[in-house]
Every structure is written in structure tokens, then in C-alpha cells.
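Peer 1: coordinates only, no sequence provided:
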């Protein structure tokens, strides 16, 4: 999410917005003193997802940020994806942020863990670098520190462990990244 003021000291906010749109799909809210309807139309036509004029109430800005993020999340998830994914004894339901272990044991996943498992599922048996994973989750490979992915993978591995032992569902390729292989839990 990018909050962009149009009246920047050294560059035009419009030029910055065009550059951002060429390099990322990150949501943009223009926050500016330019309140004329023509300015709003121009900003939205440049690729902004929303436009708010100064002065504004912080509660309104917060609500607009939540709304834009909600819309962005809905548009990033193609409707052709199944509601659940089954591998070995596991059933993964992204909409509920849940991982079910037969018989009926539910593990709650954080939003980041859900996004990571969904990316792994969509790219199974494919080597993904940390920056590729970040890019697939956030639309920008520089949105997070790469070590954040290591921490998420570690947490996900713990949740996917069977009887205290970790399966080879998520394999580390030293120096390169990770490979998700759901076949690892089939006998």
C-alpha cells in the first residue's frame, strides 16, 4: 500500500504514480491538497486506487486503506481456484485460514502463513527463491526482508509436522530457496 502526495518537493506526484504503476501492482491512495474534481479524475486515471483530499480525518483514511486492501486482496485471488486443497492427511482451506488434519483437527494459520502455503500450492515442485515468494505474495519482491520468508517457512513446517517429525513437504535448496512437494506426505 502506497500513500502518495501529489505535491512533492522535487518530483511530480503524477510522475511518481506513473512510475509505480509501471513497476508494481501495489495499491496507491493519493493523499493531496488538490481537491478539485479534475485533479481527482486525473489521479484516478493515472492508476491510483483511491484519492483523498487534505485536510482529512485519520479514521476516514484508515477506512479507505482497509477498503483498498480488501479490494486488492479479492482481485488477486482468481475465482478459478478451488476452495480447498488436499494433500496426504491435510486439507488446506485458504478462505478460513485453516489447515485440517484428519480426523478433524484444525490448525489456524496466520494471514502470512495462508498466503505462503497458497503460493507453494500454486507452484508445487518448483524452486522458488525468497524474493520470488515475496513477489508472488505482495506483488513486489522488495516488500519484505528475505529472512522473513525463512521464519514463515519454519512456522509452517512446525504446523505441518507429524508426531513431532517434519515431513519433506517444504524442502530447502541451500542458497536458492524452497520447493513445495505435496507428494512427500503420500506413502
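Peer 2: Nice, thanks for sending it over. Please read these numbers as outputs of a predicted model, since none were measured by experiment.
Peer 1: for the rest of this, base every contact and every neighbour count on C-alpha atoms.
Peer 2: Will do.
Peer 1: what comes up buried for the longest helix anywhere in the chain?
Peer 2: Longest among the helix segments of the chain by residue count, using DSSP state H, is helix 58-76. Neighbour-count burial for helix 58-76, with 16 or more other Cα atoms under 10 Å as criterion, is recorded at 61, 64, 65, 68, 69, 72.
Peer 1: mind putting the residues you listed into CSV with distance to residue 168?
Peer 2: Listed next are those as CSV, based on distance: Cα to Cα, whole Å:
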residue, distance to residue 168
61, 44
64, 42
65, 39
68, 37
69, 34
72, 33
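Peer 1: presented hereafter is structure B, for comparison with structure A:
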């Protein structure tokens, strides 16, 4: 049997000014069934990404012209593709900058190209858009003034619609499906990124922080997602 069309149509763009590294990454992705294009300048990346609408972008933080943060900010105005950010610096501030603008995962150089491909495949197992219901729609989750609709992937606080990235939505939905249950970082990683994901589990903390900021102002950030020190996170009951 021929491979499924969805595999053959997976499109990836590697955006990195280190051409030898970009070639290596592209080679590994191509061997895994991706159709890959490369671009080595941030300003040139944005129109290419808009034109081809990729499923995955491997994006270096330290690009000439527009840096990776600026590219990701512009990308998020027209695309919900998955983004793996690459950084040559392991400092937390670099991680925060990349994830804050909508990257789904990050890797610090040097890294294993095989691990990058594995993480890409883990991300792409998650639906890019809400699947059509097979038998009946998943129920809308209402917790106080917070409404989470898994089918439309919409979130509201009261009547206000909250715009989340796909990863932010998946983290929130995982918690909302189990109100009052404390979920560890590892549990959230297994559900959102997949059990094969390896890396820094504090990635969860960054995405939770961003969700909190979008759900409310400074005084309200803890009232939906609560931290259980030393254990993990839960959706609060007193919303």
C-alpha cells in the first residue's frame, strides 16, 4: 500500500542562518517524509511562510535581519503551524522569549537532529484543527466564568473570547477536563506533547504562565489555574 497522503503532504520550513546546520536538519526531516524548504534570513522567512503555509517551522532565535522572536510574532498573525525554536543560549530568558510569542517547543544547540524529528512528529500527532465529531460533540466545559469548547477550540471568560495558541489551548483543556484534579508536569507533557517527549519539563510552566496572563489581569491569574507546590497544577473550583 502507498503511504497515507497526509504523511507525504507534511511541509516544513527550516529558518536558520547557519546553512550547514540547516542542511542537516532538512536532510533528517526529508528522510522522515517531510517536504522541506530552507531560508537563512528572518526578513525573507516571513513572506515564504505566508506563501506555503507549512505544518512545521524550525526557527532559530538568533537570525540576521528579523530575529526569531519577531519572525514568530509575525507568523502567528496568519498561521497556527507548529514552531520549534532553536537557541544557542540555554538561559531561561531566551526560552521565555521564544515561547512567549507562540513557539510550541524549543531546543538548545547543540542538539540531536533525531530528537528534533521525534519532537516534530510528536507535535504533528496533535490535530492542527478541531476534528469533526464522529458520534457526538465533546461537551463544552464550564468552570465558573471560564468556558472551554474542545470542538471549536474556543475559550471564553464571561463573554470575552480568549485567543490562545494551540499548545496553550491543549494545556488548558487538559486541566479543564479534570477540574479539582492536580496534574503533574509529566502528566501534562504526556497528554499535550506525548509520552515520547523528552526535554526540560519546565516548558509546562512557561505555557501555564502565558495562559494565566491571557485569562485575566494580575489579580486574576491564579483564580483559574492554581499551582500546587511541589506537585503540579489544577483548575480551581472557586472561579
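Peer 2: Structure's in. What do you need? Everything numeric here is computed off the predicted structure, so don't read it as measured data.
Peer 1: ok, of the buried residues of helix 58-76 of the first structure, which one's closest to residue 108 of the first structure?
Peer 2: Out of the buried residues of helix 58-76 of the first structure, the one with the shortest distance to residue 108 of the first structure is residue 69. That distance is 21.9 Å, counting by Cα to Cα.
Peer 1: roughly how far does that closest one sit from residue 2 of the first structure?
Peer 2: Here residue 69 of the first structure is placed at a distance of 11 Å from residue 2 of the first structure (Cα to Cα, to the nearest Å).
Peer 1: then residue 171 of the first structure?
Peer 2: Applying Cα to Cα, one obtains 34 Å for the distance of residue 171 of the first structure from residue 2 of the first structure.
Peer 1: give me the neighbour count for the counterpart of residue 140 of the second structure in the first structure.
Peer 2: Aligned against the first structure by TM-score structural alignment, residue 140 of the second structure finds its counterpart in residue 84. The tally of other residues near residue 84 of the first structure (other Cα atoms under 10 Å) stands at 13.
Peer 1: check contacts around residue 84 of the first structure.
Peer 2: Residue 84 of the first structure makes contacts with 91, 92, 93, 94, as judged by Cα atoms under 8 Å, 6 or more residues apart in numbering.
Peer 1: mind doing that once more with 6 Å?
Peer 2: Contacts of residue 84 of the first structure were listed using Cα atoms under 6 Å, 6 or more residues apart in numbering, and they are 92, 93.
Peer 1: so which helix or strand takes in residue 157 of the first structure?
Peer 2: Assigning secondary structure by DSSP states H and E places residue 157 of the first structure in helix 146-159.
Peer 1: how about residues contacting that helix?
Peer 2: Contacts to helix 146-159 of the first structure, defined as Cα under 6 Å, 6+ apart, come from residues residue 130.
Peer 1: sorry, back to before: ok, average deviation of the next helix or strand after the longest helix of the first structure from the second structure?
Peer 2: Proceeding C-terminally, helix 58-76 of the first structure gives way to strand 85-87 as the next helix or strand, assigned by DSSP H and E. Its matched residues in the second structure lie on average 1.9 Å from strand 85-87 of the first structure after superposition (mean Cα distance after the TM-score superposition for the first structure).
Peer 1: mind checking how far strand 85-87 of the first structure is from the chain centre?
Peer 2: Relative to its chain's centre, strand 85-87 of the first structure lies at 21 Å (Cα atoms, centre = their mean, to the nearest Å).
Peer 1: and for stretch 73-82 of the first structure?
Peer 2: Using Cα atoms, centre = their mean, the mean C-alpha position of stretch 73-82 of the first structure is found 12 Å from that of the whole chain.
Peer 1: likewise for stretch 168-184 of the first structure?
Peer 2: Here the centre of mass of C-alpha atoms in stretch 168-184 of the first structure, compared against the chain's by Cα atoms, centre = their mean, lies 20 Å away.
Peer 1: would you map the helices across the second structure?
Peer 2: Under the criterion DSSP H, the second structure carries helices at the ranges 5-8, 19-31, 42-52, 68-75, 92-100, 113-124, 166-176, 185-192, 203-215, 221-224.
Peer 1: dump the ones you listed to CSV, plus distance to residue 232 of the second structure.
Peer 2: Conversion of the helices of the second structure to CSV gives the following (distance: least, Cα to Cα, whole Å):
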stretch, distance to residue 232 of the second structure
helix 5-8, 35
helix 19-31, 34
helix 42-52, 36
helix 68-75, 28
helix 92-100, 19
helix 113-124, 22
helix 166-176, 11
helix 185-192, 6
helix 203-215, 9
helix 221-224, 13
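Peer 1: what about those, which gets the closest to residue 157 of the second structure?
Peer 2: Here helix 203-215 is closest among the helices of the second structure (Cα to Cα), at 6.9 Å.
Peer 1: now that closest one: buried residues?
Peer 2: Under the neighbour-count rule (16+ other Cα under 10 Å), helix 203-215 of the second structure has 203, 204, 206, 207, 208, 210, 211, 212, 215 buried.
Peer 1: which of the helices of the second structure sits closest to residue 133 of the second structure?
Peer 2: Among the helices of the second structure, the nearest to residue 133 of the second structure by Cα to Cα is helix 166-176 (16.9 Å).
Peer 1: distance between the closest one and the chain's centre?
Peer 2: With Cα atoms, centre = their mean as the basis, the mean position of helix 166-176 of the second structure lies at 10 Å from the chain mean.
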